[in-house]
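Novice: I'd like to go over a predicted model; first the sequence, then the structure.
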Amino acid sequence: MNTLLSIGVTVLLSAAALLALTRIVRGPALLDRVVAADILLSTMVGAVSAEAALNRHATTLPILVVLSLLGFVNSVAVVRFAVGEES
């Protein structure tokens, strides 16, 4: 059961990462690319947390905190940049 669950999670997260990478490459605007990068980072957080849950350890918790903070700071910085660019 554990193997089947890990294969399913891997397939779903890989599909999400592939779709986000496609949007980064083909995105017509800068904000589309930024949102796709944020989705890719969220997918990475999901992958690391799924690995931690499946292997039942909490040693990757600092990595999850850093990735989450990176995503938050990235979103705030892009919003500030976009607002400053329109003025």
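Specialist: That came in fine, so what should we check first? Residues are numbered from 1 along each chain as shown.

Novice: contacts, neighbours, all on C-alpha from now
Specialist: Will do.

Novice: give me the distance from the helix or strand encompassing residue 54 to the chain's centre.
Specialist: Here residue 54, judged by DSSP states H and E, is contained in helix 30-55. When distances are taken as C-alpha atoms, centre = their mean, to the nearest Å, helix 30-55 is centred 2 Å away from the chain's centroid.

Novice: ditto for stretch 11-25
Specialist: Relative to its parent chain, stretch 11-25 has a centroid offset of 10 Å by C-alpha atoms, centre = their mean.

Novice: try this one side by side with the last:
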Amino acid sequence: MLIYALQIAFLLMALSLMLNIWRLFRGPDLPDRILALDTIYINSLALLILFGIWHHTMFYFEAAVLIAMLGFIGTVAAAKFLLRGDIIE
């Protein structure tokens, strides 16, 4: 039963990732593109966690934590650049 749930989750996360990549290239404004990048890294985290469950290993969970930290920092930097025009004051 877990196998079927993982397969459905893989399919839905991959579909969501493709739609976010489409929004990244098609987005009308810069905030829309930044939001798409933020959602892309969240979807990639979900895919890494699903791979970790699938392969019964902790390596994917460690990679997901690292990507989460870097993605958060990137999102904050992009938002600060949009608001102030400069990242480092």
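Specialist: All right, it came through fine. Note that the structure is predicted; figures quoted are calculated from it, not measured.

Novice: can you pull the TM-score for these?
Specialist: Aligned and superposed, the two chains score 0.87 in TM-score terms (TM-score structural alignment, normalised by the length of the first structure); 85 aligned residues with a C-alpha RMSD of 1.3 Å.

Novice: same for the helix holding residue 54 of the first structure, what does it pack against?
Specialist: helix 2-26, helix 61-86 (3 or more C-alpha pairs under 8 Å, 6 or more residues apart in numbering; DSSP states H and E).

Novice: let's have those in CSV, adding distance to residue 35 of the first structure and mean neighbour count.
Specialist: Below are these laid out as CSV (distance: least, C-alpha to C-alpha, whole Å; neighbours: other C-alpha atoms under 10 Å):
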stretch, distance to residue 35 of the first structure, mean neighbour count
helix 2-26, 9, 14
helix 61-86, 8, 13
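
Novice: just send those helices back as CSV, with distance to residue 32 of the first structure too.
Specialist: CSV is the format used below for those (distance: least, C-alpha to C-alpha, whole Å):
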stretch, distance to residue 32 of the first structure
helix 2-26, 7
helix 61-86, 11
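
Novice: looking at those helices, which is nearest to residue 38 of the first structure?
Specialist: Taking C-alpha to C-alpha, helix 61-86 is the member of these nearest to residue 38 of the first structure, at 6.2 Å.
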